[in-house]
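Undergrad: Take a look and give me a structure for this.
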Amino acid sequence: MSTVTFRLSEDEKEFMQKMADFNGLSLSELARTKILENLEDQIDMDTYNKLMKEHRIKDESISHVEMVKKLGL
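TA: Below you'll find the model as predicted:
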C-alpha cells in the first residue's frame, strides 16, 4: 500500500479529525474515502454533462402521451 502526504493547517486537521471521529473512521480512512468519492462524483458529472450535450444535439425523447399511444395503452 502506498502513502500520500499533504499539508493542513492545525484547524483543518482538527476539523478532519473531529469528522473522522464522528463517522467512526480513522483520519486516513476518512481522507481516502472522501477524496475517492469526490473524484468519482466528478467523473459522474462529466459523463452526465457530455451525455446531456449529446442529447440536446439529437433529442429523440417523446412525451408521455406519445408513449401511451405508441404502446397502444
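
Undergrad: CA only for contacts and neighbour counts going forward, please
TA: Will do.

Undergrad: Next one: residue 51 from residue 63, what distance?
TA: Distance, residue 51 to residue 63, using CA to CA, to the nearest Å: 20 Å.

Undergrad: Please generate a structure for the following sequence too, so the two can be compared:
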Amino acid sequence: MSTITFRVTEEEKAFMLAMADLNGVTISELARTKLLESLEDQIDIDIYKKAMEEHQALDESISHEEMKRELGL
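TA: Take a look at the predicted model:
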C-alpha cells in the first residue's frame, strides 16, 4: 500500500480527527474515502453535463399536451 502525505493546519487536523471519531474510522480512512467520493462525484457531474449538452443539441422531446394530440386523446 502506498502512502500520501499532505499538510494541514492544527485547526484542520483537529476538525478531521473529530470527524473521523464521529464516523468511527481512522483519519486515514476518513481522508481516503472522502477524497475518493469527491473525485467520483466530479466524474459523475462531468458525465451528466456532457450528456445534457448532447441531449439539448439533439432534443426531440415533445410536451405532454403534444403527445396527447398525436395519440388523439
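
Undergrad: quick one: contacts of stretch 12-25 of the first structure?
TA: Residues outside stretch 12-25 of the first structure that contact it (CA atoms under 8 Å, 6 or more residues apart in numbering) are 26, 27, 29, 30.

Undergrad: Tell me which helix or strand residue 19 of the second structure sits in.
TA: helix 10-23 (DSSP states H and E).

Undergrad: buried set for that helix?
TA: Neighbour-count burial for helix 10-23 of the second structure flags 16, 17, 20 (criterion: 16 or more other CA atoms under 10 Å).

Undergrad: just stretch 45-54 of the first structure next, same as before
TA: For stretch 45-54 of the first structure, the neighbour count (16+ other CA under 10 Å) marks no residue as buried.
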